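Trainee: Let's see this in three dimensions:
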Amino acid sequence: MFDHVKFGVSDYAASKAFFLKSLEPLGIVIASEGPPAYGVELCQPGGKSSLCLFETQEKPAHLHVAFAAKNRQQVEAFYRAALDAGGKDNGAPGLRPHYHANYYAAFVIGPDGHNIEVVCNEPEA
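Mentor: Down below sits the predicted model:
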């Protein structure tokens, strides 16, 4: 749906480590990286969209970013990895039928207070 999303973080090293570990279950890797003021681009190998982080002292508004999972197991793996990486629970893996019958998601708050979601829209396999 998007080409890339880029946002500032206050602690580049901590945020980079958090996103790499949290999104590893989705196959997310570093596509390119420069100095912290330029940042890092994260995506799936061969992917067409990316998440970019850069260091800044500005205090941006909190952001909600949702990543697509292929299955519910990826949602659960993301949630565990994100908590292990220092994220704070903002909604354990589970169905969110108020969105639609197969909306299975998990939410965590990252180092800068951003709401990071991984969602699978497919029925249970």
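Trainee: drop to CA atoms for contacts and neighbour counts, all remaining ones
Mentor: Will do.
Trainee: Contacts only, for residue 96.
Mentor: For residue 96, the contact set (Cα atoms under 8 Å, 6 or more residues apart in numbering) comprises 102, 103, 104, 105.
Trainee: Of these, which is the nearest to residue 23?
Mentor: The shortest approach to residue 23 among the contacts of residue 96 belongs to residue 105, at 13.8 Å (Cα to Cα).
Trainee: Test my guess that that closest one contacts residue 116.
Mentor: No - here residue 105 lies out of contact with residue 116, judged by Cα atoms under 8 Å, at a distance of 10.4 Å.
Trainee: Also this sequence, please, to line up against the first:
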Amino acid sequence: MLDHVSVQCDDLAASRAFYERLLAPLGVTVAMDYGDALGLAGPDGFPRFWLGKAQGGVQREIHVAFVAPDRAAVDKVFEAAQELGTEILHEPREWPEYHPGYYGVFVRDPDGNNVEAVTHS
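Mentor: Now for the predicted structure:
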């Protein structure tokens, strides 16, 4: 449904390193780099997730969920999060309260946002 999402980062370099490593199991890479803004793309090559330098003000937590092709990819995102030393909000598991087959992991990014990798298999 969404075309793209952009989040503001206190430390763009730290956020880039975090997201490049965390989302590598999902085939996500930096597709566009404007110096103060980065567009990350999945296998389709279209930059749908953007990181930008903070513009001031107080940042509020956001939640963003990335599509994983299967449970193995969700588990690999979890492994990447552990290697990054980030806060794990919820380890990978099925969430039947959402719907049968909803399998996801939830972690914090460097700016305190809630980041999820999920498959609906």
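Trainee: now what about the TM-score between them?
Mentor: TM-score of the superposed chains, computed with TM-score structural alignment, normalised by the length of the second structure, equals 0.93; 120 aligned residues with a Cα RMSD of 1.3 Å.
Trainee: on that earlier part again, pick out whichever of residue 105 and residue 116 of the first structure has more residues nearby.
Mentor: Higher neighbour count among residue 105 of the first structure and residue 116: residue 105, with 26 against 23, using other Cα atoms under 10 Å.
Trainee: tell me which element the closest residue in space to the more buried one that isn't next to it in sequence is part of?
Mentor: Spatial nearest neighbour of residue 105 of the first structure, excluding adjacent residues (Cα to Cα, 6 or more residues apart in numbering): residue 119 at 4.2 Å. According to DSSP states H and E, residue 119 of the first structure maps onto strand 115-120.
Trainee: what about residue 24 of the first structure, which SS state?
Mentor: Using DSSP: H, G, I helix; E, B strand; the rest coil, the structure places residue 24 of the first structure in helix.
Trainee: who's in contact with it?
Mentor: Here residue 24 of the first structure is in contact with 78, 81 (criterion: Cα under 8 Å, 6+ apart).
Trainee: now for residue 96 of the first structure: what does it line up with in the second structure?
Mentor: In the second structure, the residue matched to residue 96 of the first structure (TM-score structural alignment) is residue 95.
Trainee: How is residue 64 of the second structure assigned, secondary-structure-wise?
Mentor: Residue 64 of the second structure - assigned by three-state DSSP - is strand.
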